[in-house]
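Student: structure for the following, please:
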Amino acid sequence: MRDTYKNLRYRLMETEEWPLEYMFKFITPNNGGKVEQIKAILPDHGKISFKHTSNLKHVAITCVAVMEDADQIIEVTEKVGRIEEVIIL
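Tutor: Purely as a prediction, here's the structure:
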């Protein structure tokens, strides 16, 4: 695990009730198939919504899904974080 996600892991480990409903949020340029790449990584059972900027250059992607443990959340976040120009919120 990269140091980038240590704080997230720490906060998640403080949670005592698993599974829990978690909200993933990302912002990505609306080009190069990045939206499709992110969708492919997100949990199949999650509810995904999109909000485009007024000029359609960027897309905010939100996914709410029930996750079994912190490792699942970190795994998804790390994979999405490898896509260039994606901002993790």
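Student: going by C-alpha atoms from here, please, whenever you check contacts or count neighbours.
Tutor: Fine.
Student: which ones are touching residue 25?
Tutor: 60, 61, 62, 63, 88, 89 (C-alpha atoms under 8 Å, 6 or more residues apart in numbering).
Student: quick one, which of the residues you listed are buried?
Tutor: 60, 61, 62, 63 (16 or more other C-alpha atoms under 10 Å).
Student: and the closest residue to the third one other than its chain neighbours, helix, strand or coil?
Tutor: So the one you mean is residue 62. In space, and not counting its chain neighbours, residue 62 is closest to residue 25: 4.6 Å by C-alpha to C-alpha, 6 or more residues apart in numbering. Following DSSP: H, G, I helix; E, B strand; the rest coil, we place residue 25 in the strand state.
Student: the structure of the following sequence is requested for comparison with the preceding one:
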Amino acid sequence: IFMSDKKDFYLKLKGQLDETTSFPADYLYKFIVPTDGNQVKEVEELFNNTGAIIKTKKSKTGKYVSVSIVLKVLNSGIVISYYKKAEKIKGIISL
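Tutor: Next up is the predicted model:
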């Protein structure tokens, strides 16, 4: 994805969140990561010491792990900041 596309995506997401969510709120992040490295640990470390509830589930083939995180957030900017941190993790897919 090109940087301008990402910027547009985050602007659109922020607008949607501000319209539909009354903050503070519990926000559900869902990621899929390959199992060939430390990616699950990297995702978990992003949310260390935040009080987040993290659940993982391996795919049938065992090549991927889905990671679901529920985190209480104060505003849409915080939601997006975690997505931006997560996108640096190799092979991650945000759902």
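Student: distance check, the residue nearest the centre of the first structure against residue 55 of the first structure.
Tutor: Centre of the first structure computed as the mean C-alpha position; nearest residue by C-alpha atoms, centre = their mean is residue 24, 3.8 Å away. Between residue 24 of the first structure and residue 55 of the first structure the distance is 23 Å, computed by C-alpha to C-alpha, to the nearest Å.
Student: do the same with residue 63 of the first structure
Tutor: From residue 63 of the first structure to residue 55 of the first structure the distance is 22 Å (C-alpha to C-alpha).
Student: now the counterpart of the residue nearest to residue 62 of the first structure in the second structure: how far from residue 6 of the second structure?
Tutor: Aligned by TM-score structural alignment, residue 25 of the first structure pairs with residue 30 of the second structure. Residue 30 of the second structure sits 18 Å away from residue 6 of the second structure, taking C-alpha to C-alpha as the criterion.
Student: for the second structure, which segments count as helices?
Tutor: 3-20, 39-46, 76-86 (DSSP state H).
Student: show me which residues of the first one are buried.
Tutor: Going back to what we said before, that points to helix 3-20 of the second structure. 10, 13, 14, 17.
Student: now do the last one
Tutor: The neighbour-count criterion (16+ other C-alpha under 10 Å) identifies 76, 79, 80, 86 as the buried residues of helix 76-86 of the second structure.
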